[in-house]
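[1] Starting from these lines, generate the structure:
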Amino acid sequence: MSDRPCPSGGTSARLREELRGRLEASGLAGAVSARREKSLLRYRMFADRDPRVLLGLEPEGEWTPAELLRLMAEKCGVSADPGCAAGRETIDPDRTLAALDRFADRLGRAAERREPVLFGTGHPGNLLPFYRGLAAALSAAGCPVLTPVRRGHIDLPTRFGVRPHHVGHTGRVAVVRSGPGGTGGTRGPESQGGGGGEVHTHSPLPVRAVLDAAAGTGGLLPELVVGDHGWVCGAGQLGLDAVGLADADDPAVFVAEEEGRVLVAVPLDDGVRAPYYRPLTRYVLNRACLSR
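    This is a model prediction of the structure:
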């Protein structure tokens, strides 16, 4: 880890402009893959308090679809025109960069204070390498990066009905895997928590389960949770510091930020190929003065 403080917070105007170009070229920002039709549907579902889009958040405000559209235009840069009902969504790369700076600054404070940190993702196929890089850097900086495992299984809904899943870890990042949990068998040197494929989920149940496991065994509890979807909203709802990533069709994370439950919501496309997130890892580590 670089000694703190580091020049210009570890970034420069050149690095920032380079990343801005990469965000748009890769589809992480600018014209993104999220469809306007899906976004508007999810805004209506959120207004109706559909648990599938609340991600574990219990909103304080009423949040009508019109209010959500205004919020998402402010936070993400989507079109504020209610008459725009189809096509690709747009995320403003400058909003992404501003949020990434705040995200990195919170990680930098965690490193300075040697805080216990929990990482978790519901998009392991895309976002796992991004979080793994951050987790490794924080661990090298002296932060306890937590990997509590809840034995047994968690029942999660799938398109085929409710099925058993369990929480494991890959590279110090919590993920959900299919099948009931084992007794800590491994799939490799950086995996723990039993077999089963890593799955995509927006549920808050995994973060609740691992926090319950940590509390039940008298282990460390995180002072910061880093993740997405149910990981970040679920942690924020429980009163923990939480920062994370969210797409233009995931209003819950941005509502949580607006209401003070989530510290930072970074707007970007969460479904592009994993290698496209590497420049974000480098940028965040530089900004947080965690580059090695």
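[2] Going by C-alpha atoms from here, please, whenever you check contacts or count neighbours.
    OK.
[3] dump the residue contacts of the residue sitting nearest the centre point of the chain.
    Geometric centre of the chain, nearest residue: Asp228, 2.2 Å, by C-alpha atoms, centre = their mean. Applying C-alpha atoms under 8 Å, 6 or more residues apart in numbering to Asp228 gives the contacts 120-123, 244-246.
[4] and with 6 Å instead?
    121, 244-245 (C-alpha atoms under 6 Å, 6 or more residues apart in numbering).
[5] Could you do Gly197 as well?
    Counting by C-alpha under 6 Å, 6+ apart, Gly197 touches 177-178.
[6] Filter the contacts of Asp228 down to just the ones in helices.
    Among the contacts of Asp228, no residue falls in helices (DSSP state H).
[7] now, among those, which is nearest to Arg20?
    Nearest to Arg20 among those, counting by C-alpha to C-alpha, is Leu245 at 16.5 Å.
[8] Do a quick rundown of the strands in this protein.
    Using DSSP state E, the strands of the chain run over 30-35, 88-91, 117-120, 154-158, 161-170, 173-178, 191-192, 224-228, 242-246, 264-267.
[9] Let's see this one next, to set against the first:
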Amino acid sequence: MIDPERTLVALDAFAERLEAAAQRGATVLLGTGHPHRLLGFYAALADALSAAGCTVLSPAQGHSVDITTRFGLRTYNLDYVRGVALVREPAAPSSGRATGAHTHSPLPVRVALAAAAEAGGPLPELVIGDHGWVCGAGQLGFEAIGLADTDDPALFVGEAEGVVSVVVPLDDAVRSDYYLPLTRYVLNRACLSQ
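    Next comes the predicted model:
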């Protein structure tokens, strides 16, 4: 069961981090392992942060990411949709389509961060996402905030260990349009509504 009070407290802390990033024109990286459900939420954040003067990174576009799954080794391609990173099957259509693979792996964010570092470009001051995107970035020392399903403790453990800055408890498997009130709430609290 999700405690609504804890979710609201976490949403407020999440919005505070977004507002601070926007005020300083921070460089940010957004990624999701739940593109079918959460892409719209993160894309709205990417749009708002970009409009506020933040640089939204998209390193390693098209790079391969090998992820071991319960079905064996799978190769995915790193792609960006509206400023949000996701992985997709190599045969899947790309170029802005929302279709992507579900993953909890930290490997995509590691590939993205390594590519940004190798290119000598800016590194993110804030990583926003879920699952492996947040945990993987936090383990590497980047400030990371994200959404987490209460049945997956990884982000909550990361927050307790001080590796993840903010974790918002929610159900990450509801219809994507159900996150619209959450999106509006966060953008309003972060003073990023357009």
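[10] Give the equivalent position in structure 2 for His169 of structure 1.
    His169 of structure 1 maps onto Tyr80 in structure 2, with residues paired by TM-score structural alignment.
[11] Grab the nearest non-local neighbour of its match.
    Nearest residue to Tyr80 of structure 2, sequence neighbours excluded (C-alpha to C-alpha, 6 or more residues apart in numbering): Leu86, at 6.1 Å.
[12] Please apply the same query to Arg132 of structure 1.
    The shortest distance from Arg132 of structure 1 to any non-neighbouring residue, by C-alpha to C-alpha, 6+ apart, is to Gly171 (5.6 Å).
[13] returning to that earlier point: mind giving me TSV with the strands of structure 1 and columns for distance to Glu67 of structure 1?
    As requested, the strands of structure 1 are exported to TSV (distance: least, C-alpha to C-alpha, whole Å):
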stretch	distance to Glu67 of structure 1
strand 30-35	19
strand 88-91	17
strand 117-120	29
strand 154-158	29
strand 161-170	33
strand 173-178	33
strand 191-192	42
strand 224-228	22
strand 242-246	18
strand 264-267	18
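[14] Of those strands, which is nearest Asp101 of structure 1?
    Here strand 264-267 is closest among the strands of structure 1 (C-alpha to C-alpha), at 9.4 Å.
[15] tell me what that closest one is packed against?
    Packing contacts for strand 264-267 of structure 1, counted by 3 or more C-alpha pairs under 6 Å, 6 or more residues apart in numbering; DSSP states H and E, involve helix 93-113, strand 242-246.
[16] how about it, aligned to which bit of structure 2?
    Going by TM-score structural alignment, strand 264-267 of structure 1 lines up with residues 166-169 of structure 2.
[17] compared with structure 1, how much does that stretch deviate?
    Stretch 166-169 of structure 2, aligned to structure 1 and superposed, deviates on average by 0.4 Å (mean C-alpha distance after the TM-score superposition for structure 1).
[18] before we move on, back to that, Gln192 is in contact with the residue nearest to Arg132 of structure 1, correct?
    No. Between Gly171 of structure 1 and Gln192 there is no contact under C-alpha atoms under 6 Å: 9.2 Å.
[19] Show me which of the two is the more surrounded one.
    Between Gly171 of structure 1 and Gln192, counting by other C-alpha atoms under 10 Å, Gln192 is the more crowded of the two (23 against 18).
[20] quick one: the more buried one and Ala174 of structure 1, what's the gap?
    Relative to Ala174 of structure 1, Gln192 of structure 1 is positioned 10 Å away (C-alpha to C-alpha, to the nearest Å).
[21] any residues in contact with both of the two?
    Gly168.
[22] Thr147 of structure 1 matches what in structure 2?
    Match for Thr147 of structure 1 (TM-score structural alignment): Ser58.
[23] ok so, going back, state the distance from the residue nearest to Tyr80 of structure 2 to Gln61 of structure 2.
    10 Å.
[24] Would you mind telling me which of the two has the busier surroundings?
    Leu86 (28 against 16).
[25] which bit of structure 2 covers stretch 30-39 of structure 1?
    Per the alignment by TM-score structural alignment, stretch 30-39 of structure 1 matches no residues in structure 2.
[26] Now do that stretch: distance from first to last residue.
    First-to-last residue span, stretch 30-39 of structure 1, C-alpha to C-alpha: 16 Å.
[27] for that stretch, the distance to its chain's centre please.
    Distance, stretch centre to chain centre, for stretch 30-39 of structure 1: 18 Å (C-alpha atoms, centre = their mean, to the nearest Å).
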